[in-house]
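Asker: give the three-dimensional model of this entry:
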Amino acid sequence: MSRSTVQPLTLDEADGPIRFGPFELDPDHFELRRDGQRVPIEPRTFDLIRFLAQNMGHTVTRDEIFSAVWPDRVVSDAALSSQIRSARRVLGDDGDSQQIIATVHGRGFRLRRQTAPPEAAGPDSDGRAAAARTGPPTLVVLPCTSLDDDGRGTVLAEGMTEDIIAALSRNRWLRVIPRSTAFALTGMGDEPAEIARTAGADYLVAGSVRRDGNRVRVAVQTLDARDMRCLWSETFDRDMTDIFELQDEIARLVSARVATELGITEQQRAARQARKNLGAWELYQLGSIEFYRFTPESNQRCQRLLRQAIHEDAGFGAPYARLAYAMILEMVYFDGEPNRARMDEALEFAREGVACDDQDANTLFALGRVRLARCEYELAIDALEDALRLNPCLALSHCGLGDSLAYEGRLDEAIDRFQAAIDLSPHDPFRWAFMSYRSLAHLFGQEFDEAAQWARRATQVPNAHFWAQANLVSALGHLGDCRAPEAVETLKRTRSDFSRNFARKRLFYLKDPAQLDIFIEGLRLAGVDE
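Answerer: Predicted structure coming up:
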């Protein structure tokens, strides 16, 4: 049955609570309770669970769900997939076990009449109980506390909390508990671990504000809700000039750094999961681990895992985006042939990622990087500027935009973007690229001392690619530095076939012949073979 021919369905009028397993759904009060305790839930997810519960034991088609839950809107299959994931997460279910919400392939979904609680998790490799969750994590931001005796920091603390929640919510892969729910839970006076359990949160962010005259100190930490282990903490000392600028700046920094740390934590969690329990989210995380190794072999493993993630959940946009970028990096950094057919395939994956979620900055970032590799600089800049409008805290987008601006000759603007990326995420898995691409911008501007400095810093990052070393060789060659031969030897140990012709072939995305000439001439002066 097509969606255009399905008979319109509506949510039935409430006639008392609906019970299934440990859950009670109360349509009159718009509440979902588990063992008598209210479970935080978003309105659309509530409507979906309510519709499934009203048809408990029966399979409802996608079209019937569309008509009931989105009666006046035309939405994509990706939106339904996202809501099914949210419903399962709220109920403690997942797409692998399907103990509560079952997928009936080719037909629709069914809420089971008899629902067993999720199986207890066994210990993981480091001895702690492995989380039963599959899919993206949930985070709750606790209200910042003011440590001032006179209460002057209370207004700043409240504003700081709201801005951090807003900034973190721009990360589409991270479900952030709304401010009203977070404040209500905190007002109940429970301990943070209990608040996390009630909210169904995997991580907590807590902060404090302290004032001393015109100075402000904001301390923030991120905790793993399973064992209250501190994953990240940082203190920001600032002058109290403009309160809104202060809140904006710290919220941006907190969002960027929390997202980086939780991204790494999620990758580690996925790596500890039993392979039989892997869903699309875990496969995406495993692919990301391989992506950031920056080797030819890991790039191939990354692409295979991301294709598996897409197979598991065709409505999940992130794997499409990362796969598109991995394919481009294969052509730039590794041994993939930079041919048009491969470029077209990468572009299709990038576009599909955006189609799944055009409000996700990461998918637009990947589209921008594919456009750049295709020498479509203006389109690349457009996509990356859109990504930054969606999430100005995403360091990768600042770096990608800086790279695109550099190839357009807008070098000062490019360098500002690279610095923004470094400031936002100084421990980013891609930080070597922030520095390496910046060295190229200085090289194109014939600022060879700065180019050598940033390239050298890039080479010190453990997962740095050999192109950072190549940038250093070119800069030292222009400087006539006596260390150039040693730098060439180091480059040759990493990539024995590196030559000036190799560089020309791999720098296919440079449109300006003058920029390519500067790079190749530096290699020649350093002693790199033709």
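Asker: drop to CA atoms for contacts and neighbour counts, all remaining ones
Answerer: OK.
Asker: next, the buried residues of the helix ranked longest in the chain.
Answerer: In the chain, taking DSSP state H as the definition, the longest helix is helix 243-272. Within helix 243-272, the residues scored as buried using 16 or more other CA atoms under 10 Å are 246-248, 250-264, 266-267, 269-271.
Asker: next helix or strand past that helix?
Answerer: Using DSSP states H and E, the helix or strand that follows helix 243-272 towards the C-terminus is helix 280-291.
Asker: show me what that next one is packed up against.
Answerer: Judged by 3 or more CA pairs under 8 Å, 6 or more residues apart in numbering; DSSP states H and E, helix 280-291 is in contact with helix 243-272, helix 296-312, helix 317-333.
Asker: those into CSV, with extra columns for distance to T161?
Answerer: Putting these into CSV (distance: least, CA to CA, whole Å) gives the following:
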stretch, distance to T161
helix 243-272, 8
helix 296-312, 34
helix 317-333, 28
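Asker: that older thread, taking helix 280-291 as reference, get the angle to the longest helix of the chain.
Answerer: 90 degrees (axes from the mean of the first three to the mean of the last three CA atoms, to 10 degrees).
Asker: this one next, for a side-by-side:
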Amino acid sequence: MGMRVESDSAYRASDGPSLQVRLLGTLAISRDGVALQLPGSRKVRALLTYLSLAGRAVTRSQLCELLWDVPNDPRGELRWCLSKVRGIVDNPGRRRVEARDDTIRLNLADCFVDAIEIAGATQEGIETIAPARLRILAGMFAGDFADGLEIDRSPAFNGWLTAQRRRFRGCHAALLERLVGSVPDDEIFGHLDKWLEIAPFDHRVHELLLNALARRGRIKEGEEHLAATCQLFEFEGLESTFIRDAWRAARARSETSPRVEATVPIPATAASSDRSDMVTTASRRASIAVMPFVDRNTRTSVHGGPADGLAHDIITRLAKLRTLFIIAQGTVFALQERGVGPEEAGRMLNVDYVVSGSLRQDGNRLTISVELAETRTARIVWTEVFSQKLDDTFLVLDEIGNKIVASIASEIETIERNRAILMPPNSLDAWEAHHRGLWHMYRLNKSDNERAQHFFETAVRLDPTFARAHAGLSFTHWQNAFQGWAKRGPETDRAFEIAGQSLMADDRDPAAHWAMGRALWLRGHQDQSIVEFEQAVDLSPNFAVAHYNVAFVHATAGDSSAAISSSDHARDLSPFDPMLFGMLGARAMALVRLGRFDEAADWAVKAAARPNAFAHIRAIAAFSLALAGRLDEARVHLASIHKTLPLYRVDDLITAMQFDPHGAALFREGAKRLFPGG
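Answerer: Next up, the predicted model:
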């Protein structure tokens, strides 16, 4: 027997779906505003909760493993639970529990589920949400996710439940942070209080509360909050200097500035740029915490196993890239010891990104799940599942670790590039100017290359010790010479000179050796360039563009088989790399030099299809197709080049690529087949 529910407007949607599911707080379901009586069985409610959030088909064996700890008849109990779930969610004309083969799916596409609404808004980007909707979303939190639904002797479900609670607390904190930055000053205290309740160790909320109190002249309350917070942090063994500094700065601002009732501006996605003593303003980097991975094969905390080893390797390899501020292993492992989850840890450490994951071994197969999340928006920006046979445990972990690190670095670079392009140019710090430069650099045309050069010069001026900015600037001069956009000699010298400055800034940065390798190749020193690229790989085996450049040099005048191997490895590490056209093109050139023209043509066509493929890449496709006898296709690619470069000839390609005599002769042969008469 149901009863009508008078819930608040944040949860009720009277004109929306008839079936509404509340997971944020105590599980509740209503149909047409009438609360449904839920079964007393925790297993039924747990099954309903899990399937509501899953959004996909789940095998019966997975559900049995999740909810039952070696029962007499798990499948029989599952059938009974499913019958109860059907009684709650199915309508006479609408079956929402879908059983197909050996899988179960709860189809709630036409229903309102608060947790799914929150997750969707977070993934779309809360920085774009209007304050009115932010209030509604924040109001949906009536408590912890599936409050009170723990099940005795169901460790797998309880582990999942704990992870979801941490995830949605992070979402709640992110919504409240955005609200604080979007509403009038007199409204923020209620939101700050809720934020403090769910994230008491988040540096940012304390800083904002102290600023708000100082602006309002509520000095006594500020002093009381300072004392209580310092005591809380020190009791937990955490550094409290930041909050004393924040209060001192807030008092100073309030004493020198008139009180203004306004909104509090907060960066939507990045952690505060004035992170106490973690990073100086001049050399700011994006920061990241890699949390220990969960070992799904153990029910107790056993340290030193493969999961801990993988997290340690990822921390070490990310540090070798030299582009990110990495939280030390000791800190993140200590937080895990205290039961601090990834989302809370990210806020406690005031980092921009958090990596978390799990490891599971089933027989001879190892499965690793990993995700990268933005701390201040609780948005999952990348997630992947790696599954591989265990021929050699350490070799497999090494291979998967390489892929994880390369993917994390690539995703963060993409996010930072896209963020920087939206910022006013005169507001950029060195890190942001560098990524603004990368955004233009990867467009690989003359005008964008000029803009990239400007932003890299800005980054170098702001931070002369920033090796990556020097490397980017060197690359723009390399492009000018390689593409023929400026006189080759001076641009070659400039690329070499600035690559040297990059090495002087940080000779442990693989990008510095990458820049020097390219400059040496441009000068005709192929052997020395290979040495530099291999040094970059030694410093960071995950540095995909170094593997690509090894392939590039070998493809033009070296070991063609080695070129193919390095190209494949680069693509394996970074399958969506902005330089993917080059990786494919290097493979095609190597295949041409091996006389495997049909294969070369196929790979060259793939390279030319990339959106940022420039004229030389399309020329490789045209002449490879000609060598393979596919003349009509070859002429189409050559015609696309001549639309913008009507005088382009095969010698332009040979000069740019610096082919050895064998390679040059083959590409000239391709040109002859296209133009038999001359």
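Asker: that older thread, E378 of the first structure: which of the helices and strands packed on helix 280-291 of the first structure is closest?
Answerer: helix 317-333 (17.9 Å; CA to CA).
Asker: circling back to that earlier point, out of the helices and strands packed on helix 280-291 of the first structure, the one nearest L523 of the first structure is which?
Answerer: Per CA to CA, nearest to L523 of the first structure of those: helix 317-333, 17.3 Å.
Asker: which stretch of the second structure lines up against that closest one?
Answerer: The aligned range for helix 317-333 of the first structure in the second structure is 467-483, by TM-score structural alignment.
Asker: the matching stretch against the first structure, how far on average?
Answerer: When the first structure is overlaid, stretch 467-483 of the second structure sits 1.3 Å from its aligned residues on average, using mean CA distance after the TM-score superposition for the first structure.
Asker: how far off centre is that stretch?
Answerer: 26 Å (CA atoms, centre = their mean, to the nearest Å).
Asker: does the counterpart of A167 of the first structure in the second structure belong to a helix, a strand or coil?
Answerer: Aligning on TM-score structural alignment places A167 of the first structure opposite R317 in the second structure. Recorded secondary structure, R317 of the second structure: helix (DSSP: H, G, I helix; E, B strand; the rest coil).
Asker: contact partners for R317 of the second structure?
Answerer: V405, S540, N542 (CA atoms under 8 Å, 6 or more residues apart in numbering).
Asker: same deal with I422 of the first structure?
Answerer: So I422 of the first structure contacts A395, R431, F434, M435 (CA under 8 Å, 6+ apart).
Asker: please say which position in the second structure it maps to.
Answerer: Checking TM-score structural alignment: I422 of the first structure goes with R571.
Asker: and the aligned partner of E489 of the first structure in the second structure, how many neighbours does it have?
Answerer: Under the alignment (TM-score structural alignment), E489 of the first structure pairs with A639 of the second structure. Neighbour count for A639 of the second structure, taken as other CA atoms under 10 Å: 15.
Asker: for the helix or strand harbouring A639 of the second structure, the distance to its chain's centre please.
Answerer: Applying DSSP H and E as the criterion places A639 of the second structure in helix 631-642. The chain centre lies 38 Å from the centre of helix 631-642 of the second structure; the measure is CA atoms, centre = their mean.
Asker: now it: buried residues?
Answerer: Counting neighbours by 16+ other CA under 10 Å, helix 631-642 of the second structure gives L631, A634, R635, H637, L638, I641 as buried.
Asker: matching residues in the second structure for stretch 368-381 of the first structure?
Answerer: Counting by TM-score structural alignment, stretch 368-381 of the first structure corresponds to residues 517-530.
Asker: neighbours around E384 of the second structure, how many?
Answerer: E384 of the second structure, neighbours per other CA under 10 Å, totals 13.
Asker: quick check: the gap between it and R587 of the second structure.
Answerer: 27 Å (CA to CA, to the nearest Å).
Asker: residue contacts, P464 of the second structure?
Answerer: So P464 of the second structure contacts A505 (CA under 8 Å, 6+ apart).
Asker: which of the three states applies to it?
Answerer: P464 of the second structure - assigned by three-state DSSP - is coil.
Asker: and it, how far from N449 of the second structure?
Answerer: P464 of the second structure is 21 Å from N449 of the second structure, by CA to CA.
Asker: nearest residue to the counterpart of V290 of the second structure in the first structure other than its sequence neighbours?
Answerer: Alignment note (TM-score structural alignment): V290 of the second structure maps to V141 of the first structure. Counting by CA to CA, 6 or more residues apart in numbering, V141 of the first structure lies nearest to V205, which is 4.7 Å off, once chain neighbours are set aside.
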